[in-house]
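Novice: With the input below, show me the fold.
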Amino acid sequence: MTTVSAPRIEHHREPFGIGESRPRLSWTLSDAPEGWHQARYAVTVIRPGAEETFEVASAEQVLVPWPSRPLGSRERVGVRVAVQGADGVWSAAGPETRVETGLLRAEDWTARPVGADLDEDPESDARRATLVRRGFRVDGEVADARLYASAHGLCEAEVNGRRVGSDTLSPGWTVYRSRLRYYTYDVTDLLAEGENAIGAWLGDGWYRGRLGWRGGTRNIFGSNLSFLGQLEITYTDGRRQTVASDATWRATLSPILRSGIYDGEDYDARREIPDWSTGSFDDSGWLPVSVRARDPRTLVAPTGPPVRITEEVSPVAVLTSPSGARILDFGQNLVGRIRIRVSGPSGATVSLRTAEVLQDGELYTRPLRSARSTDHYTLAGRPEGEEWEPRFTFHGFRYAEVSGWPGDLDADAATGALTARVLHTDLERTGWFACSDPLVEQLHRNVVWGMRGNFVDIPTDCPQRDERVGWTGDIQVFGPTAATLFDVAGMLTGWLRDVEAEQLSDGTVPWFVPVIPTHKVWSPIRPGAAWGDVATLLPWTLYRRFGDAGVLDAQFDSARRWVDKVESVAGADRVWDEGFQLGDWLDPAAPPQDPGAGRTDRHLVATAYFARSARAVADMAGVLGLDAEAAHYGSLADEVTAAFRAAYVRPDGTMTSDAQTAYALAIVFDLLPDEKHRATAGARLAALVRGAGNRIATGFVGTPLVCDALTLTGHADTAYDLLLERECPSWLYQVVQGATTVWERWDALRPDGTVNPGTMTSFNHYALGAVADWLHRSVAGLAPAEPGYRRIRFAPRPGGGLTRASARQRTPYGEAAISWELHGDELAVDVVVPVGTTAELDLPGAAVEQLGHGAHTRSVRLPL
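Specialist: Okay, here's the model as predicted:
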């Protein structure tokens, strides 16, 4: 009998406090007999005292429309699904999913931002963090209670001395003037009859802290720290009580002396205020709060999960440097912060200084630039010991230099007194890969760790130095890999709303989102290929991987306006050959201090992306049923493609820029006139790769495409040679050098153990790890053939001496999987096709086979 999962609500892992009044529903099916197909579904919506069932004749099971009346603010419903097969037999109803909305209307908000009014230098990094609180009385039995909370800055709320929620760095980083995220918390169990209190820690975060390189800028979004909180209590007798942040709240300085995203946190435990967030506390000595402004129309519920602590890592070694410094090695370049458990005298201060690498045995901090990346904890001297972890900062590090430790550091580290706490947006893992080569498996692990460390509320470029911003080009090229490894649909859909909010009225897309002031090279905002194309290509990626046409609808105007802008810049000849471009950024041939000066003509790159984005907008319009727009942008794409060929493709099929990235773009973006030119381009690309000794000769633009371009043109053997090369520059060079994340530069660490002298030398950048998507699609052989994996393509291409490979993908329809092994010239393949999908199996030397759901095993002899 076919069984149905509990329905998924939009892209939420936890459909609690959601912002959609008509959320779409998805479910997976299992245990269906061979040949079974869904013909109808029935959605039951359970409201208090009422239950409605809606039957729909449809085979759809992913993001189907909400069938009932719209949900209101604070509404709670249950949802379950049953399905009927073509045989007319209904399944049993699946498990129920509980759904709760947040505050959907601006008029639902009575809370206002409140905070301390301190006489401080707004340009100082030493501004004190603050606490705010309010006492209140509960005078009956509580049925339930919800806290809706946000902040100017970062906040952590407490009720009666207990932490609210498990998220951190909330409310995250959005384009604050347009969108300030709030979170919903169930605080029912934290209340008690009688005197109660609510309070919040506040920190600078991205809102008013220092951001940007070359000294950075403070107060970009505002100079105040404020808490916005609305506690709503429902009693068992039906009464409602609201405790909202307003002028009745009180404020004071917190034990956090200094806190910054780049610089770390200084905390003095002697200044702690016992029981400050409990109902028994007397706050008469605290300051009255100032009430600040916030348009409630800008408050938005999250579309993806929050940042959380997801893992703990213990030190693998305690080192002593040549200078005598004590350094913890956590064995993994990670993003997070260190929790300490320590005993010592009052006033003793422990310092934790972090970095990604050592040089000459010492902590090497030059790549951090001006980021202090140091935490200080001053002990209160409690006999029972103390535990502390920073609240409002994070670091990218493998190593931590510890000074001022009052105990035996070696023994204490071995017993868990110093633990790295890994944080990132709490995304659901969806893609796994394995193979017979341990170095390739380590490369894949490095990509995963790099993505985790750079998905900290927004997709960032790096997590350690004085930057950490949402570079649009990085996620544009890495989007397919991100969407393979994790369910990024909700998070990136929200971030794309910020992209549109920052997009200029003329259609220009910034280099990074949210926008911050930077030095003159990056300001004012101006159009740039590959980076601005995030407006077109990332929505298309999300549609292809998650089957969500809604993201196309939401972003179509933004995408269209970007292409219109490029059209106006390129002019009538359709060749984008003017203006500043980053080109094939960080091509290893580029000078260390001029990373855009690679081998490939920057304007070839720009025109290729113009053609690709115009085609993407035409495709988006086609999905949305916008026939006129589909025709217009399709014609534009044809014109740009023709212009690209005329300007950059020679009659013999070679390129005017005889560089790997030029050929990869022309092949993968389908810009060549015919198969003859395509074959010539593929052969020349393969020759260039071999001529470079199979070492990397591409940057951010070419690297995600080069293995695909080789594979598409019949040179998979050369793609494997490129993948498996160990000399610098190469993917496996980094692995052999001990990398545990993907580097920004191919030679970030040089063969002699010294760090690249360039001022941009991050050891945790995900862009060049985009090859992982090729590992899944071509090495293991699992790819979407239709949006959302409604149809799956299994097409492994063994090579490189690998004897086995496998991939698993948690698709919107359920888990798909492939594993293959070579036994001499015999290829044995096992695949799993989820219910609700079909698949094509394309094995070397065999006819393409169509598969239905279920497990399938095949064996073929490889052609000689």
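
Novice: alpha carbons only for contacts and neighbour counts from here, please
Specialist: Noted.

Novice: close enough to count as contact, residue 591 and residue 597?
Specialist: Yes: counting by CA atoms under 8 Å, residue 591 does reach residue 597; the two are 7.0 Å apart.

Novice: More neighbours: the two, which one.
Specialist: Set side by side, residue 591 and residue 597 show more neighbours around residue 597, with 21 against 13, by other CA atoms under 10 Å.

Novice: Quick check: the more buried one vs residue 589, distance?
Specialist: Residue 597 is 8 Å from residue 589, where distance means CA to CA, to the nearest Å.

Novice: number of nearby residues for residue 578?
Specialist: Other residues close to residue 578 by other CA under 10 Å number 11.

Novice: do the same with the one 10 residues further on
Specialist: Neighbours of residue 588 under the rule other CA under 10 Å: 22.

Novice: Identify the residue nearest it in space, chain neighbours excluded?
Specialist: Distances taken as CA to CA, 6 or more residues apart in numbering place residue 697 nearest to residue 588, at 6.1 Å, with adjacent residues excluded.

Novice: do residue 333 as well
Specialist: Nearest residue to residue 333, sequence neighbours excluded (CA to CA, 6+ apart): residue 398, at 4.2 Å.

Novice: same for the helix or strand the one you found falls within, what does it pack against?
Specialist: Per DSSP states H and E, residue 398 falls inside strand 395-403. In terms of contacts (3 or more CA pairs under 8 Å, 6 or more residues apart in numbering; DSSP states H and E), strand 395-403 is packed against strand 326-342, strand 349-355, strand 357-359, strand 362-364.

Novice: quick one: contacts for the spatially most central residue of the chain?
Specialist: Closest to where the C-alpha atoms of the chain average out (CA atoms, centre = their mean) is residue 455, at 3.6 Å. Counting by CA atoms under 8 Å, 6 or more residues apart in numbering, residue 455 makes contact with 424-425.

Novice: again with the one 3 residues further on
Specialist: With contact set as CA under 8 Å, 6+ apart, residue 458 has these partners: 173, 469-470, 491-492, 495.

Novice: Quick check on the residues you listed: which are buried?
Specialist: Taking 16 or more other CA atoms under 10 Å as the criterion, what is buried in the contacts of residue 458 is 173, 469-470, 491-492, 495.

Novice: To check against the first, give me the structure of this:
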Amino acid sequence: MAFPPSRPVVEHHREPFGIGEARPRISWTISAPPWWRQAGYELEIVRGSEIRTHVVRSAEQILLPWPEEPLASRERATIRVRVEGADGSRSEWSPPTEVEAGLLDPADWSARPVGGAWPEDPDSDDRRPALVRRAFDVSGEIVSARVYASAHGLYELEINGARVGDDALSPGWTVYPKRLRYYTYDVTALLRGGENVIGGWLGDGWYRGRLGWRGGFRNLFGPDLSLIAQLEIHYADGRTQTVATDADWLAATGPIVRTGNYDGEDYDARDERAGWSSAGYDPVGWTPVAVRQRDPATLVAPTGPPVRCTEEITPVAVLATPSGKRVLDFGQNLVGRLRIRVRGERGAKVVIRTAEVLQDGELYQRPLRDARSTDSYVLAGRPEGEEWEPRFTFHGFRYAEIEGPDDLDAIARVYHSDLERTGWFSCSDPLLERLHENVVWSMRGNFVDIPTDCPQRDERVGWTGDLQVFAPTAAFLHDVTGMLSSWLRDVAAEQLPDGTVPWYVPVIPAHEMWTPIRPGAAWGDVATLTPWALYERTGDTGLLEAQYESARAWVDLVDRLAGDDHLWNTGFQLGDWLDPSAPPDDPAAGMTDKYLVATAYFAASSRAVARMAAVLGREEGVDRYGKLADAVAEAFCAAYVLPGGRMVSDSQTAYSLAIGFDLLPSAQARATAGARLAELVAAAGNRIATGFVGTPLVTDALSSTGELTTAYDLLLERECPSWLYPVTQGATTIWERWDSLLPDGRVNPGSMTSFNHYALGAVADWLHRVVAGLTPAAPGYREVRFAPRPGGGLTRAEARHRSPYGMVGISWELVDGELTVVTELPTGTTGVLDLDGEPSQPLGPGTHRHRVAVGLPAVP
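Specialist: Next up is the predicted model:
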């Protein structure tokens, strides 16, 4: 048996370096012949000079427990695995994975936050960020060197003039008072004998920069900018030298004049301090730092990847506007910033303004509201030219208006959390393929350390409802488990003692609609439905364990609010937010009763907690929340379903909730609801009539009740409002409103008009599961249901997903009434092929091809 398993995966880390798990779980994939089955495995773990092998009789290969004593802080281990088949065969050893722990104990930290000591106006836009530095000597043979770093604000490190790492916007945005993320860097190669220098750039970021809409707030987490850095050098003779941020560091202002997420960055290259992070530099004029306080117990290692530049895009056109401005069109609405190369006189200035759209041929920034979204660069006048990119800001844009010298070119650099791509979809309809690509781009642009609502205007916060509806789609497209595990911990950290889940996490103040925090359906249900969705896609019971108390507390709160009749029919609700029938100035005023929405979600969350309890073996939870879910469903039907089967709110969303959350008492009631939903869709001319709540459910509600043709009619409609209307208007991301751009080419006048919101792109999950036909039938795709449902004139579709067990895929093609389906399953999984009108067929690992005659007309 020659084939080895894959390189082991540690927890959900792409790079298990500086991790915070002392007992990390281990996974691997296997590419074996279809007949082969794992019966056992050997884990070889090398720790220092000791090699231990653990032999286990088990067919499991995902998230297996650490078999030894916990890792110590800084400890490094090498892991290999080999597997044994049921036939007694044994594989070769896998390639090794090296894992290294970060600082696991608060006592490991000696670093303290340091920053500029000069007085600042805390309310000013023009607080100039500090540079901080420390010189130190190196003497002896270095075995390894690590920097552990975080900040109040954002940071970038340099050692001896070289950038440390390639992450951006670190340490990201967490609930800073309780959880401040740090990153670990291997800097062994950057050190040399004699004098060395470590330095840090600082920026406002989320910590003290302007946050929130309608002017926003500053200094929400503190007024200071401070670096926390601990360099540890390990020598061959056993010594360890620690250079930590403390009173011996120096600070000075640098060339960044001001910087912020919303407003952009201003940089004056004339104020650069050449060589400031290199040996031999004379720090004349630098002052001792201010040393601040931080509880080291709040410092946490990352569970997901950092933000990085993942792509560079060149302009597809250079436009001259009617007013004579120069505008670069990048052909794609993206999130990131520009890197410019420019040559000009000293003191000349480049100004870059960004926006998602043009109107009347000019850059149109009104949808950005109070976000300035402008970067500027003052030239030093170097004859060879200058290159610059902002460090501590990001913009959502397709277009960039540039003022400055003629000798200038620019590229757009795309930034987001560097998540591994795991899901793909294609089909015979180019508009549907573009719709799916728009979903991918909106996810990339809004997964910038946290899952945000939009990346461009004065908002960019972690709306819980947006993520709740989009989580299944996200978990298919990218490996989001590590990132969202961190964010869900922040959700729990921000949850009020009574169980209330905030509208957005981390919490910031806002106007009276959002402050003080009040419970709201669909948004608060992120605490229950998102952990369950991630469990279904990954099989990670540890995630359920971590979030169970948060989920239970949310349902218990709603139970108290609903009372003995089990109807959540009081209090503030957003309902089916952005239902297209709602007026632009009141997006919550949709056609579906808000309390119908709230009670439906109450039932769904109760059921989710019961399922979580069953997985975790908490029998009291299975009983309590299962009975509660049944009672709420019964109350829902009594209050909102009329005797003839119609609903009190005769709307697409009402029927979609009742069907999608399985609230109806019988198969006949489901069929009746599905038929009425189809009638409503047809009566609307196949135009969408759902908002954030109904949109993820409506196509499933139709297809699951025998109304597949209507589901496709709805999906493929091109008139506004519809999924394909924005595509026909040239959209390259998902819009916030169905009509963010009106049919006459004008931008919607509403104050909430973003061209990059992923929530309405949740339909991509239906594309994957129903159009292509790929669905997990057991947690983590250990069992897969292949159930394509062709329609809408499509002649082919394909979906592929890199599951925890390996690549799962399906493709189908319809030619002259014959459907050909090709499926792919990795070792360790099973599947079932479910074709409409055909007996189900069990599938094992490998590639399988099936042909059946179907009753669909041939498509030329």
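
Novice: Superposing both, give me the TM-score.
Specialist: For this chain pair, the superposition-based TM-score is 0.99 by TM-score structural alignment, normalised by the length of structure 2; 855 aligned residues with a CA RMSD of 0.7 Å.

Novice: ok, back up a step: my guess is the residue nearest to residue 333 of structure 1 contacts residue 354, does it?
Specialist: Yes: with contacts counted by CA under 8 Å, residue 398 of structure 1 reaches residue 354, the gap being 7.5 Å.

Novice: OK, contacts around the closest residue to residue 38 of structure 1 other than its chain neighbours?
Specialist: Spatial nearest neighbour of residue 38 of structure 1, excluding adjacent residues (CA to CA, 6+ apart): residue 85 at 4.5 Å. Shown in contact with residue 85 of structure 1 (CA under 8 Å, 6+ apart): 36-40.

Novice: want to try TSV for those residues, with neighbour count, distance to residue 548 of structure 1 and secondary structure as columns?
Specialist: Shown next, in TSV, are the contacts of residue 85 of structure 1 (neighbours: other CA atoms under 10 Å; distance: CA to CA, whole Å; DSSP: H, G, I helix; E, B strand; the rest coil):
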residue	neighbour count	distance to residue 548 of structure 1	secondary structure
36	17	25	coil
37	20	21	coil
38	23	20	strand
39	18	21	strand
40	19	21	strand
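
Novice: returning to what we had before: identify the farthest-apart pair in the contacts of residue 458 of structure 1.
Specialist: 469 and 491 (15.6 Å; CA to CA).

Novice: Could you dump the contacts of residue 85 of structure 1 into JSON lines with distance to residue 640 of structure 1 added?
Specialist: JSON lines is the format used below for the contacts of residue 85 of structure 1 (distance: CA to CA, whole Å):
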{"residue": "36", "distance to residue 640 of structure 1": "46"}
{"residue": "37", "distance to residue 640 of structure 1": "43"}
{"residue": "38", "distance to residue 640 of structure 1": "43"}
{"residue": "39", "distance to residue 640 of structure 1": "44"}
{"residue": "40", "distance to residue 640 of structure 1": "45"}
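
Novice: For the helix or strand in which residue 77 of structure 2 is found, what is the distance to the chain centroid?
Specialist: Using DSSP H and E, residue 77 of structure 2 sits within strand 76-85. Put simply, strand 76-85 of structure 2 sits 30 Å off its chain's centre (CA atoms, centre = their mean, to the nearest Å).

Novice: do stretch 81-88 of structure 2 as well
Specialist: Per CA atoms, centre = their mean, the centroid offset for stretch 81-88 of structure 2 relative to its chain is 37 Å.

Novice: What distance do you get for the nearest residue to residue 323 of structure 2 once chain neighbours are set aside to residue 356 of structure 2?
Specialist: Excluding its sequence neighbours, the residue lying closest to residue 323 of structure 2 (CA to CA, 6+ apart) is residue 362, at 7.6 Å. As judged by CA to CA, residue 362 of structure 2 and residue 356 of structure 2 stand 11 Å apart.

Novice: same thing with residue 284 of structure 2?
Specialist: Separation of residue 284 of structure 2 from residue 356 of structure 2 (CA to CA) stands at 45 Å.

Novice: and what of residue 803 of structure 2?
Specialist: Distance from residue 803 of structure 2 to residue 356 of structure 2, by CA to CA: 34 Å.

Novice: Could you do residue 685 of structure 2 as well?
Specialist: From residue 685 of structure 2 to residue 356 of structure 2 the distance is 30 Å (CA to CA).

Novice: Which one of the two is surrounded by more residues?
Specialist: Ranked by neighbour count (other CA under 10 Å), residue 685 of structure 2 and residue 356 place residue 356 first, with 23 against 13.

Novice: circling back to that earlier point, so what's the residue nearest to residue 323 of structure 2 up against?
Specialist: For residue 362 of structure 2, the contacting residues are 321-323, by CA under 8 Å, 6+ apart.

Novice: can you give me the helices for the stretch 551-700 of structure 1?
Specialist: 602-624, 627-648, 660-668, 675-691 (DSSP state H, counting those that start in this stretch).
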